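# This is a predicted model, with the sequence first.
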Amino acid sequence: METVGYLRTSRLKRFSSWKSLLSAIRVLLRFVTKFRNKNKETETNDTELIRQAENQIVRAVQLDTYPRETEALMDNRPTPRTSSILKLAPFIDDVGIIRVGGRLQISDLPYGEKHQVLIPGKRHIASLIVRHFHERTEHQGRHLTEGAVRKAGFWITGGKRLVSSILFHCVICRRLRGKFVEQKMSDLPRDRLTPCPPFTFVGVDVFGPWDVLTRRTRGGSANSKRWAVIFTCLYCRAVHFELIEEMSTGSFINAMRRF
């Protein structure tokens, strides 16, 4: 069974996004509504048309995937024991859509979160829905994507495996979660490898300052700042420190001369 009214599920594979699919069905519903009521002045807002388009798509896919289950539920008969959705306690709502049952009937959650719409995980629209909410969550991973799908009122069979597959093939996610490239270090310079006396080749750096107590006064104490110069031998890694009382070019040159 492949059709529900005028909607064929085989044509849904031509769409690459959930938003474009809803938009196309919305335009089709608007055209059909105007054709049926061409002698009447009726206007339907876009929100209602999108809701109707979503119901048409879901109902068509469910009827194509679960014909026996749909027929049994429509006749108020129990779900067949050989059905793959038997454990989900499915039921049909007022608009003919199969929803998931459960034990949240008396909770204060919205109806769509208590009883999500059943979506076959192997159908094309399941991938479109997962991609749509994965992009809405800004590519934040499997748990947030799956939570967004559930919060929107969809229960996808085999959803965890489908979400993981979509994220694995997502180009943006693979770039954001790719392995860091390890930079290969260049060869050591000749100054680090030539045998020589200590401090023949030197690296210099200044660090500080520290507040040092210089003298005590009647009102307290007088502090002054001190810096230090570190000399590092590039070959044997020996170090030497020189104290600088004032951070100036002359004091730095004096420390170099003392060294």
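Noted; the coordinates are in hand. All figures in this text were calculated on a predicted structure; none of them were measured in a lab.
# drop to CA atoms for contacts and neighbour counts, all remaining ones
OK.
# which residues in this structure form strands?
For the chain, the strands defined by DSSP state E occupy 3-4, 7-8, 91-92, 98-99, 117-119, 154-156, 202-217, 220-233, 239-244.
# Name the residue closest to the centre of the protein, please.
residue 140 (1.4 Å; C-alpha atoms, centre = their mean).
# Now do the contacts for that one.
By C-alpha atoms under 8 Å, 6 or more residues apart in numbering, residue 140 lies in contact with residue 134.
# ok now stretch 41-50, how far from the chain's centre?
If you compare the mean C-alpha spot of stretch 41-50 with that of the full chain, they lie 33 Å apart, counting by C-alpha atoms, centre = their mean, to the nearest Å.
# what do you get for stretch 156-170?
13 Å.
# quick one on the thing from earlier: in TSV: the strands of the chain, plus mean neighbour count and distance to residue 45.
Below are the strands of the chain laid out as TSV (neighbours: other C-alpha atoms under 10 Å; distance: least, C-alpha to C-alpha, whole Å):
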stretch	mean neighbour count	distance to residue 45
strand 3-4	14	23
strand 7-8	16	21
strand 91-92	20	26
strand 98-99	24	25
strand 117-119	25	23
strand 154-156	24	23
strand 202-217	12	70
strand 220-233	16	74
strand 239-244	16	79
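# this is the other structure I want to compare:
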Amino acid sequence: MNSALWIKGPKWIANKTEWPNWTRNVENCNTFSTITEESMDAEIHVPKTSCIQIEKYSSFSKLVRITAYVLRFIRNLKTCKSERTIGILSIQEIGEAEITLIRNVQRTTFELEIDCLNPSSKHKVAIVRQLRLYLDDNGLLRCGGRLNNAPLEYNTKYPILLPTKHHFTSLIIRDMHHKNLHSGLNSTIAHIQQKFWIPRIRQCVKYHLRKCHSAIK
């Protein structure tokens, strides 16, 4: 309460002559008209989701939507103003965001397994052979089971591999459990396995169901 800095701010802020001056050097400034696709890709060399901390989110749907807006922002930077995307998110944008998140999680947790899929790799990991892992067209790590000829959807026949102990997997489990109207253990597992494969899924789902007071025991 006795701090002049807290009440009035720094002394120089009341005197305009002491305000900091910034002269813009136009010659060294890039404009959208001079930025090319190659230069943008060169500058953004880190994964697109590296700026999003998954651990800060408690909702899978919110995480996906925020990621979708980030990807839209990056895409709009590369296009002229008249062709930029605005408004509510499309199904395609949400799907792209989900794929980007899963791919980013897999790249950080299954780095060795993905490296094993390279024919020139000398590493041998048992899970790659056991689950018949492979990379699909979107770069997602999937399990190749024995349901090739079964009349099922692609995601069910070839589920996406997720790490057992990861916050992203926890968000998936909670989201699936909620969408399945807080059903019991077996029903929740069956719902998850229509799209994802989680090692030791029973213990993992049981752990989260204990924390859900709405779950059917």
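Okay, I see it. Fair warning: this is a prediction, and the values are worked out from it, not measured in the lab.
# Now the TM-score, please.
For this chain pair, the superposition-based TM-score is 0.71 by TM-score structural alignment, normalised by the length of structure 2; 171 aligned residues with a C-alpha RMSD of 2.4 Å.
# Out of the strands of structure 1, which gets nearest to residue 80 of structure 1?
Distances from residue 80 of structure 1 to each of the strands of structure 1 were compared using C-alpha to C-alpha; the minimum, 12.5 Å, belongs to strand 91-92.
# average offset between the closest one and structure 2?
After superposition onto structure 2, the average distance of strand 91-92 of structure 1 to its aligned residues comes to 0.3 Å, using mean C-alpha distance after the TM-score superposition for structure 1.
# gap between the residue in structure 2 that residue 118 of structure 1 lines up against and residue 128 of structure 2?
Under the alignment by TM-score structural alignment, residue 118 of structure 1 pairs with residue 161 in structure 2. Note on residue 161 of structure 2: its distance to residue 128 of structure 2, by C-alpha to C-alpha, to the nearest Å, is 11 Å.
# ok, now residue 45 of structure 2?
29 Å.
# how near is the aligned partner of residue 210 of structure 2 in structure 1 to residue 139 of structure 1?
When the structures are aligned by TM-score structural alignment, the residue of structure 1 matched to residue 210 of structure 2 is residue 168. Distance, residue 168 of structure 1 to residue 139 of structure 1, by C-alpha to C-alpha: 11 Å.
# Between those two, which is the more surrounded one?
Neighbour count, other C-alpha atoms under 10 Å: between residue 168 of structure 1 and residue 139, residue 139 has more, with 17 against 13.
# What is the equivalent residue in structure 2 for that one?
Aligned against structure 2 by TM-score structural alignment, residue 139 of structure 1 finds its counterpart in residue 182.
# Apart from its neighbours in sequence, what residue is nearest that match?
With C-alpha to C-alpha, 6 or more residues apart in numbering as the measure, residue 215 is the residue that lies nearest to residue 182 of structure 2, at 4.6 Å, once sequence neighbours are left out.
# number of nearby residues for the closest residue to residue 151 of structure 1 other than its chain neighbours?
Closest residue to residue 151 of structure 1 in three dimensions, ignoring its sequence neighbours and counting by C-alpha to C-alpha, 6+ apart: residue 113, at 5.9 Å. The local packing count at residue 113 of structure 1 equals 17, with neighbours defined by other C-alpha under 10 Å.
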